[in-house]
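>>> Only the shape, not the letters, is given here:
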């Protein structure tokens, strides 16, 4: 009886292998890149991450970082080896509890060879123990770790994870996160999501943050330093956590006057974009010399210099709009960046309308009139700008004009239905520009090929479009438009990255 059972089981396994050729395929190395044309070496193939557990110890005085990251992943093919993206020094790698061979190659590739191959569909637990001085780690000629007088900050796009945790570093592979950081007493550690616990022992305080919604690796942030932390809720009840370095100097008041309006602005945006997708919101302003802001999921990074000319709620609107367009719905590949920046910029235009500082039509007119046909501005295609122009001005401004052209084409009722419906349709997922066009056409009940091709994929200044009856737009003006009052504050968000 036992022999017949074994024979039957073997026969069943044979049939399974015959039915599924991929399951019978010999294990091979996973790709050392996600297949993104803009950044061929970023991300990796062969597996899908579901969760990162990042446990760190950081000494601000020396910038010494020690860490253990546990990665939960599922093999999507039969793997003899796989890659992680990482730049610090590795001490040990375990795969499913067994020591794995590893080596660093290229700029940020960590090749891992498990003791036994991973079968397609199997789950793997990968543990990486590491250490390093992030501020002294340079890759591709740059360093993304921002040193501050009292600690360090990581907030960067399209990369940043390499300097503090190993990952599959591409937006297409989103995961949940637990981030636990021990720092000397008197210093705080800030990350995404919700602070679930905090404990002090033997001169060190450990902060435990949790992000329960899928998050792209570049949207994971860490800030260590001495902060003034404020907490509260939005009018609708969303928890808000903001933090400010205690040495912001002349920019302190303007920064607080802007970022402390986060709760109000989140609720305002919800009226246009639908329910806020996450369980907390907020931002932080560390003492750094950078000029950009970044839409780190639930905990936006702002540079103090963005408030050097006074308060600027428009920048806050831009970054918070990304929580829907960019964070909840993320790009499938980096060429789809218009889905992030065009809509975040347009949210600023809607804010300008609500503040009486210039309508969206006036802002679109200003962009159109400000750039003559021979201006290189029009050679950048927001729908596929190329890696060198990914964060160039046209992706923002021409990208927002494209959004407005869509609005004028389908009318306000359908436009705001699209604007609100899209984040619900793709909640916590990824999408391409083509996906958005298909959704917009389905909602509008008509082809939108001309709008998308003209404003997103034509490397020339389009002819002035028509506008709804009763509106004064590009072609109907008899005099040059004047600069809207909101323009300079809107532009402060352009140097985001």
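Cool, the structure landed. Computed from a predicted structure; not experimentally measured.

>>> rest of the way, CA atoms for contacts and neighbours
Noted.

>>> is it true that residue 126 touches residue 96?
Yes: counting by Cα atoms under 8 Å, residue 126 touches residue 96, with 6.4 Å between them.

>>> These two - which one has more neighbours?
Between residue 126 and residue 96, counting by other Cα atoms under 10 Å, residue 126 is the more crowded of the two (21 against 16).

>>> Contacts only, for the closest residue to that one other than its chain neighbours.
Excluding the flanking residues, the one nearest residue 126 by Cα to Cα, 6 or more residues apart in numbering is residue 95, at 4.6 Å. Neighbouring residues of residue 95 by Cα atoms under 8 Å, 6 or more residues apart in numbering: 114, 115, 124, 125, 126, 127.

>>> Which among these count as buried?
When the contacts of residue 95 are checked for burial by 16 or more other Cα atoms under 10 Å, the buried set is 114, 115, 124, 125, 126, 127.

>>> If you count contacts, what does whichever strand or helix holds the third one end up packed against?
So the one you mean is residue 124. Element membership for residue 124 (DSSP states H and E) is strand 123-132. Packing partners of strand 123-132 (3 or more Cα pairs under 8 Å, 6 or more residues apart in numbering; DSSP states H and E): strand 64-75, strand 89-95.

>>> buried set for the shortest one?
Which is strand 89-95. 90, 93, 94, 95.

>>> ok, then the element right after that strand?
strand 98-99.

>>> was I right about residue 71 contacting residue 51?
Yes: taking contacts as Cα under 8 Å, residue 71 lies within contact range of residue 51: 6.0 Å.

>>> next up, a second structure to put side by side with the first:
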């Protein structure tokens, strides 16, 4: 338990008393997530990150600074940032600040003057290091490649390259720029406000701007040798694709045949979920054998090559771009509700199969339901409360099955109204399961609490034949 030096009292207790008494106190070392209690931080809300770096692929050396624009939400004597690299200096509101390490990823900053609640604060952290050698939470989210690096991960990714309030509950806008040796490409989120420009002899700076709020784990870097293709949608939105030059011809062809259809897929998803929420789209296909997964990095998913080893895979493109609505625009308020991301993206794959005539969602549901017997592990882990780690098959499959049974229960017109309303109401914000259930109840005019209890929170196989009838009752209080 973290304690305040010289007092021995828990930091959370001192912070609560300080808020009550209106005296400066340390911000909490966690944002309050039950699954990841030391992720994110209390006492401030970030509005903007300006990440300005230099990276040398030959040695994996990263250096630079991040300037954080934030607002204090309490009177602060100190506050935490989540970060792993070596810090050279911290400046708060133009004055040098003290800083000290605590735990494996906490950087405790003590400003020269206490910060009052509501105060707009500017924090500049200067740092350097070799990210691939740093371990936090038992692993690294910085992947070295033969020609550069990837900063991609969930639920952690920021610690290895910029200090942050690392939790989806605190979204912010981003400017990211990285100088690299000439001939190396840098991909990130959003749009390029200017073309890559010579910074000094032998070095080129790439700049990226994200106009909409983004959670920290969705900010990414892909550095290396990439073929970059730029086009625009009919209404003028930039589309940027990047394919690693290390791909084999077979994987490159399969990746292009899949990722190259992003605009078509986004247009179809927009017809279901409402207007595409961001200023750019596209995708980055990373070097082979490096990234063991794909991730819905905002505006531009990062794809591992595993999905394309057997040929084109439109399903992964459908999935990661569905996340632009479910997970990116509407982000988690707490990690327990990860099914709101993964269940929705998985069900969108089922809807795509239905759309292109490759099998209905009902057929997919029936095949899965029948494939797993009553005692299978799939039914023992409730997707609405999966525990840690949060990325599990149950979250994906039972989450999607929950949505399909909701569709069967309320009917297509009502279901698709719910599906469209959720990302519309919470656009660029956060949401949780209780809010989704309340929305489903309101739009359907039914009491669906018992239905969601069965499909999201009960560690047994729900009955396919009785779930609709159960959903018509008054329900019971959710176990959330």
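That came through fine. Quick caveat: nothing in here was measured; it's all calculated off a predicted structure.

>>> Could you point out which of the helices and strands packed on strand 123-132 of the first structure sits nearest residue 189 of the first structure?
strand 64-75 (12.9 Å; Cα to Cα).

>>> so how far does that closest one sit from its counterpart in the second structure?
Here strand 64-75 of the first structure, set against the second structure after superposition, deviates by a mean of 0.5 Å using mean Cα distance after the TM-score superposition for the first structure.

>>> what span of the second structure lines up against that strand?
Mapped onto the second structure using TM-score structural alignment, strand 64-75 of the first structure covers residues 61-72.

>>> follow-up on the earlier one: in CSV, list the helices and strands packed on strand 123-132 of the first structure along with distance to residue 331 of the first structure.
Below are those laid out as CSV (distance: least, Cα to Cα, whole Å):
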stretch, distance to residue 331 of the first structure
strand 64-75, 21
strand 89-95, 30
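
>>> Compare these and give me the one nearest residue 320 of the first structure.
Residue 320 of the first structure lies closest to strand 64-75 among those, at 28.4 Å (Cα to Cα).

>>> Need the nearest residue in space to residue 229 of the first structure, chain neighbours excluded.
Closest residue to residue 229 of the first structure apart from its sequence neighbours, by Cα to Cα, 6+ apart: residue 243 at 4.3 Å.

>>> if we can go back for a sec, now the strand holding residue 124 of the first structure: which residue numbers in the second structure?
Using TM-score structural alignment, strand 123-132 of the first structure lines up with residues 120-129 of the second structure.

>>> chain center to the host helix or strand of residue 398 of the second structure, what's the gap?
Assigned by DSSP H and E, residue 398 of the second structure belongs to helix 393-410. How far helix 393-410 of the second structure lies from its chain's middle: 21 Å, per Cα atoms, centre = their mean, to the nearest Å.

>>> Please enumerate the strands of the stretch 101-250 of the second structure.
Assigned by DSSP state E, counting those that start in this stretch, the stretch 101-250 of the second structure shows strands spanning 106-110, 120-129, 142-145, 148-151, 172-181, 185-187, 197-200, 203-214, 221-224, 226-232, 238-244.

>>> what do we get in the second structure for residue 32 of the first structure?
Residue 32 of the first structure maps onto residue 29 of the second structure when the alignment is built from TM-score structural alignment.

>>> That match is in contact with residue 42, isn't it?
Yes: the pair residue 29 of the second structure / residue 42 is scored as a contact, 6.4 Å apart, by Cα under 8 Å.

>>> joint contacts of these two?
With Cα under 8 Å, 6+ apart, residue 29 of the second structure and residue 42 have common neighbours 79, 80.

>>> In the first structure, point out the residues matching stretch 176-189 of the second structure.
The aligned range for stretch 176-189 of the second structure is 179-192, by TM-score structural alignment.

>>> Pull out the buried positions in the matching stretch.
179, 180, 181, 182, 183, 184, 187, 188, 189, 190, 191, 192.

>>> quick one: contacts for the first one?
By Cα under 8 Å, 6+ apart, the contact set of residue 179 of the first structure is 53, 54, 55, 56, 191, 208, 209, 210.

>>> switch to 6 Å and redo it
By Cα atoms under 6 Å, 6 or more residues apart in numbering, the contact list for residue 179 of the first structure reads 54, 208, 209.

>>> same deal with the third one?
Contacts here follow Cα under 6 Å, 6+ apart; on that basis residue 181 of the first structure touches 55, 56, 57, 206, 207.

>>> The nearest residue to it once chain neighbours are set aside in helix, strand or coil?
Take residue 181 of the first structure and drop its neighbours on the chain: the residue closest to it by Cα to Cα, 6+ apart is residue 56, 4.7 Å away. With DSSP: H, G, I helix; E, B strand; the rest coil as the basis, residue 56 of the first structure sits in strand.

>>> Can you report how many residues neighbour residue 56 of the first structure?
Considering only other Cα under 10 Å, residue 56 of the first structure is surrounded by 22 other residues.

>>> coming back round to it: mind checking how far the counterpart of the residue nearest to residue 126 of the first structure in the second structure is from residue 271 of the second structure?
Correspondence of residue 95 of the first structure to the second structure, assessed by TM-score structural alignment: residue 92. Residue 92 of the second structure is 46 Å from residue 271 of the second structure, where distance means Cα to Cα, to the nearest Å.
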